[in-house]
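Participant: sequence plus the predicted model coming up.
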Amino acid sequence: MAHKKNRETAENPAGTPPAQNRTGKGATVTGSANSANSTGTASKVAKPRKKRELNVFLALLPVLALVLFIGGGYIGFDLPVEPMIISAAAVAAVVAWYLGYSWDDMMDSVSEKMAKAWPALLILLTVGILIGSWMAGGTIPYLVYWGLKLIDPRWLALIALIGTAIVSLCTGTSWGSAGTIGVAFMGIAIGMDVNLAMVAGAVVSGAYFGDKMSPLSDTTNITAMITRVPLFTHVKNMLWTTGAAFVLAAVVFGVAGFMSHDVDGDISGVEAITSELSTIFNFNLWMLVPAIVVLIGAGMQLPTIPVMLLGTVLGLINAFVFQGVHIKDAFTTLVSGFKLDMITASGWDPDTASESMQTLLERGGMNSMLGTLAICFCAIAFAGIMGVSKSLDYLVERVLSGVKTRFGLVSSTIGIGLGTIAVTCNGQISLIMPGDVLRPAYVRRGVHPKVLGRTLEDSVTVTETLFPWTAAGAYMAATLGVPTLEYVPWAVLNWSGMIFALILAATGLGIYNLSREEQVERLEQEDLTEVDVIRWGNGTPGPAAKKTLTAGTQTASRESQGPRTSASTNSTE
């Protein structure tokens, strides 16, 4: 930083090397604090702060503070979660200062993490813009319309799974899908005297399949961001577990629904939704063009933001041409989101809009993502301050010290994810915190971080609704009218994804290893070197390092050495 360089120049006008010789992130003191005085050009050098040794108590203190603040404030008193995270970050800052780190060290660490996360945060804003445009242009309503028209009431549980998944995939929201079409399915189940817990489980499974697999979902974008994996690469990779879990759920609900009841009941709730959609919007095949363009761009692996912006423009054109949306309203949707009264071409009366239609369609815009962005900023600040003291790395390496196989790595990730979501009750935090710490652990072991992203989604995103005390669990129970613990056995997709993740880890299927070049590049991104590569099993190098770590290369097993302490890895200020 500029002020540091000026200070060093003032202390060493003759070009004498400063007392501190920085060799990177893990800089050490190579000169005496009195070396500047020996030149006779400076009479005073700032006394370096002494670094203290990190221990388990100090490493755990900020984590315990986070648990206390979120558990007591967010869960107990319904306080906003953002101040709770900032309070925990303040505790982490006190611990880092006690260990000998300066405020500049902490801010540098936070800034570094924020800079790396910024491209993905921009994608979140772009998603908000895209949703508003597609709502106004009729793309999302058209997809929902045809998804519901294909319902066959003879297979209620299976159709509840598929129908809710379609709506959630199109909208990127599990809560909105369950609160609209999910409620309609529950009404059908009541009218036909079908097992309500089974149908509720089908709705929850479908809602979270779409939420997890949709590029419009905030959790999907956050996971791609924190693991530093391209968005569409992350989505495709999740098919290994989520796709298998969806197939299993389809089999279970198809068989159970067929055996439990001869479906011949009232589907007026679903028909009411499709009828209202066709009344509000002017539907035609042009509605599909924006979605097709985005899908083609994703298949060609084109940059995400330009592809989504192109889809946004096409959605706006549909809004102007077919839905009669005024120019001002169309651009307003990009910021504030879509409102039903913006539609004028069909000549319908906005005052007749049902509450369920407003819940389903009135969304989108950049503003809709600001709450998620605020949580991301706060969580990244906490992780950045924890990063400068290596507290989270210290704890994770203690947990992973006995991990010798990929199965152990994946199972440990699942355990950490479940524990975090059970304690914090917040999906975004439970993705960002473990993801930021576990990502280097995967890189050091030669396993691609996209495996981490998939496993985090399996253990966090879809499991939040399985805990009665989380907001997701309480919301689904209240919305669907079935207690959480009653629908949990039927929420097949939500818990079977973890089972498939463990099967893949045990067999090696779908477990991607980093190539030599990829590992070197990612080690540099994590400020690590080949010295940090972890050896598997009986001491052989990790898969990516196996071919290149020769007898002359300094390699070390973190399991045998333990994690680096703050005293040995960070510079003295």
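Facilitator: Arrived safely.
Participant: when you work out contacts or count neighbours from here on, use the C-alpha atoms and nothing else.
Facilitator: Noted.
Participant: where exactly do the helices run in the stretch 51-200 of the chain?
Facilitator: 56-69, 81-98, 103-137, 139-149, 156-171, 174-177, 183-192, 196-213 (DSSP state H, counting those that start in this stretch).
Participant: how about the second one: buried residues?
Facilitator: Along helix 81-98, the positions that meet the burial threshold by neighbour count (16 or more other CA atoms under 10 Å) are 81-98.
Participant: other residues contacting that helix?
Facilitator: Outside helix 81-98, the residues that touch it by CA atoms under 8 Å, 6 or more residues apart in numbering are 52, 58, 61-63, 65-66, 69-70, 73-74, 102-103, 106, 374-375, 378-379, 381-382, 385-386, 388-389.
Participant: then this one, side by side with the first:
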Amino acid sequence: MEVLTIGIFCALLIICIITGKSILYALLAGLIIFGLYGKKQGYSWRQISRMALQGVWKVKNILLTFILIGMLTALWRQAGTIPAIICYTVHLIKPSTFLLMTFLLNCLISVLTGTALGTAATIGVVCATMASALGIPSWMTGGAILSGVYFGDRCSPVSTSALLVAELTETGIYTNIKNMIKSALAPFTITCILYLTVSIQLHGKTEMPDLGHAFGSEFRLSWIALLPAAVILLLSVVQAGVKIAMIASIVTAIPVCIGLQNMAFTELPELLLNGFHSTDVTVAAMLNGGGITSMLKVGAIVCISSSYSGIFQATGILNGFQKMVCLLADRTKPYFAVLVTSILTSVMACNQTLAIMLTDQLCSRTEPDKLRFANNLEDSAVIIAPLVPWSIACAVPLTAAGAPGYSVLFAVFLYLLPLCDLVLKKITALL
């Protein structure tokens, strides 16, 4: 019965992928299917509803954070924060170091904004445009972008995936970030060396385009525009609460929008709700987005996915699968079991959020130490989902950057992170 129920859900996911329909349809259908399973097990609809709500209640804090992130990303665009960061850093890019700097710039913006998709749609688009001008293969650029955007998506204090992992594992996000930085050090260094080595072999055609002119028509580029980013970085360093850091950045960005960028105060509600929209075609292609409405889809995915966890836990539908995962962990190592599980959930879930939640549900018993388990999740489900070509986590960033699907082959950091983890844990075990 359990296998059949899960199988039907997987089939619906596959149908949505093939037909190009929103994955939300499959998730809503899944909620009905798992509800019917609960009913078959003898639970009343009222009890099943309570199970689902308990799952959603578990992630209530992250849903509030999504709202703040939507507001923050809109304000950073309108305040000129993202354009200023791009213009001040783009001069560091040279044809002989292009892939390396593409990776590093996407790392920087994704750490600041906490969103892989938003980073790909901003600095990722800029890097892809430059690559086209320089004659750099688009699949290489796409791989470097994919590596960079998920470096920050994994370990930014305002990352939705990092916040979700912290919430699910009941751990502190800043402690998790410290552990993530440690496990990322070796793969990050190797990735930089590889991208630099390949970049040196490439021959650029021209010098870098002048982005200051493109942004200068829309924004007043000044160091003042960097204040919202500086505030959130400073508060992150002193380990202030994530919500406090974001609210402080939002409060800082509003006067910058009004005073520096001459935005009318009456336009603020529209900006916060629907995000930034430019009438300039060039600027719009790179910066349009943000706002509370931009977070509605991911919020809906988290809500529905989290409702599953409540039903799964109460009905025990995943107990058989959990036993198999625990057996694998006993025969190998907890991280290996989590990694294998995350590959399967990422292939099935088609989005990062559901992959994280399913992996957590299946593997929570493999590692009693919550901090270690949180790091295992971050080094598996969070970075495996972007390697699945039909996953939203992979398709959306590459589409935004205009890169082909096989760019995943050059997303070096995403391969090296779990590989280095496995090697390190093997060495540790031998010692």
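Facilitator: Cool, the structure landed. Only a predicted model underlies this, so the values are computations on that prediction, with no experimental measurement involved.
Participant: if we can go back for a sec, looking at the helices of the stretch 51-200 of the first structure, which is closest to residue 364 of the first structure?
Facilitator: Between residue 364 of the first structure and the helices of the stretch 51-200 of the first structure, the shortest gap by CA to CA is with helix 103-137, which sits at 4.2 Å.
Participant: what range in the second structure matches that closest one?
Facilitator: Aligned using TM-score structural alignment, helix 103-137 of the first structure spans residues 45-79 in the second structure.
Participant: SS state for residue 403 of the first structure?
Facilitator: Assigned with DSSP: H, G, I helix; E, B strand; the rest coil, residue 403 of the first structure falls in the coil class.
Participant: that one matches what in the second structure?
Facilitator: Match for residue 403 of the first structure (TM-score structural alignment): residue 329.
Participant: let me see the contact set for that match.
Facilitator: 335, 336, 337, 338, 366.
Participant: I'd say the first one and residue 378 touch.
Facilitator: Right, residue 335 of the second structure. No. Residue 335 of the second structure lies out of contact with residue 378 (CA atoms under 8 Å); the separation is 10.7 Å.
Participant: quick check: the farthest pair among the contacts of residue 329 of the second structure?
Facilitator: Maximum distance among the contacts of residue 329 of the second structure (CA to CA): 10.1 Å, for 336 and 366.
Participant: element containing residue 524 of the first structure?
Facilitator: helix 516-525 (DSSP states H and E).
Participant: list the buried ones in that helix?
Facilitator: For helix 516-525 of the first structure, burial by neighbour count (16+ other CA under 10 Å) applies to 519, 520, 522, 523.
Participant: and for stretch 182-199 of the second structure?
Facilitator: Neighbour-count burial for stretch 182-199 of the second structure [16+ other CA under 10 Å]: 183, 184, 186, 187, 188, 191, 192, 195, 196, 199.
Participant: which bit of the second structure covers the next helix or strand after the helix holding residue 524 of the first structure?
Facilitator: Per DSSP H and E, the first helix or strand lying C-terminal to helix 516-525 of the first structure is strand 535-536. Under TM-score structural alignment, strand 535-536 of the first structure has no counterpart anywhere in the second structure.
Participant: that older thread, end to end, how far does the match of helix 103-137 of the first structure reach?
Facilitator: 48 Å (CA to CA, to the nearest Å).
Participant: so how far is it from its chain's centroid?
Facilitator: Mean-position distance between stretch 45-79 of the second structure and its chain equals 15 Å (CA atoms, centre = their mean, to the nearest Å).
Participant: next one: stretch 383-391 of the second structure
Facilitator: 11 Å.
Participant: same thing with stretch 21-39 of the second structure?
Facilitator: Worked out by CA atoms, centre = their mean, stretch 21-39 of the second structure lies 24 Å from the chain centre.
Participant: stretch 203-218 of the first structure now?
Facilitator: That offset, for stretch 203-218 of the first structure, works out to 13 Å (CA atoms, centre = their mean).
Participant: if you count neighbours, what's buried in it?
Facilitator: Neighbour-count burial for stretch 203-218 of the first structure [16+ other CA under 10 Å]: 203-218.
Participant: again with stretch 268-275 of the second structure
Facilitator: Those would be 268, 271, 272, 273, 274, 275, for stretch 268-275 of the second structure by 16+ other CA under 10 Å.
Participant: what range in the first structure does it sit on?
Facilitator: Under TM-score structural alignment, the match for stretch 268-275 of the second structure is residues 330-337.
Participant: surely residue 408 of the second structure meets residue 391?
Facilitator: No. At 11.6 Å, residue 408 of the second structure and residue 391 do not qualify as touching, with contact defined as CA under 8 Å.
Participant: any residues in contact with both of these two?
Facilitator: Joint contacts of residue 408 of the second structure and residue 391 (CA under 8 Å, 6+ apart) do not exist.
Participant: between these two, which one's more packed in?
Facilitator: residue 408 (26 against 20; other CA atoms under 10 Å).
Participant: secondary structure class for the residue mapped onto that one from the first structure?
Facilitator: Matched to the first structure by TM-score structural alignment, residue 408 of the second structure sits across from residue 488. Taking three-state DSSP as the rule, one finds residue 488 of the first structure in the helix state.
Participant: quick one, strands of the first structure?
Facilitator: 535-536, 540-541 (DSSP state E).
Participant: for residue 475 of the first structure, which residues are in contact?
Facilitator: residue 175.
Participant: quick one: map residue 229 of the second structure onto the first structure.
Facilitator: Under TM-score structural alignment, residue 229 of the second structure pairs with residue 291 in the first structure.
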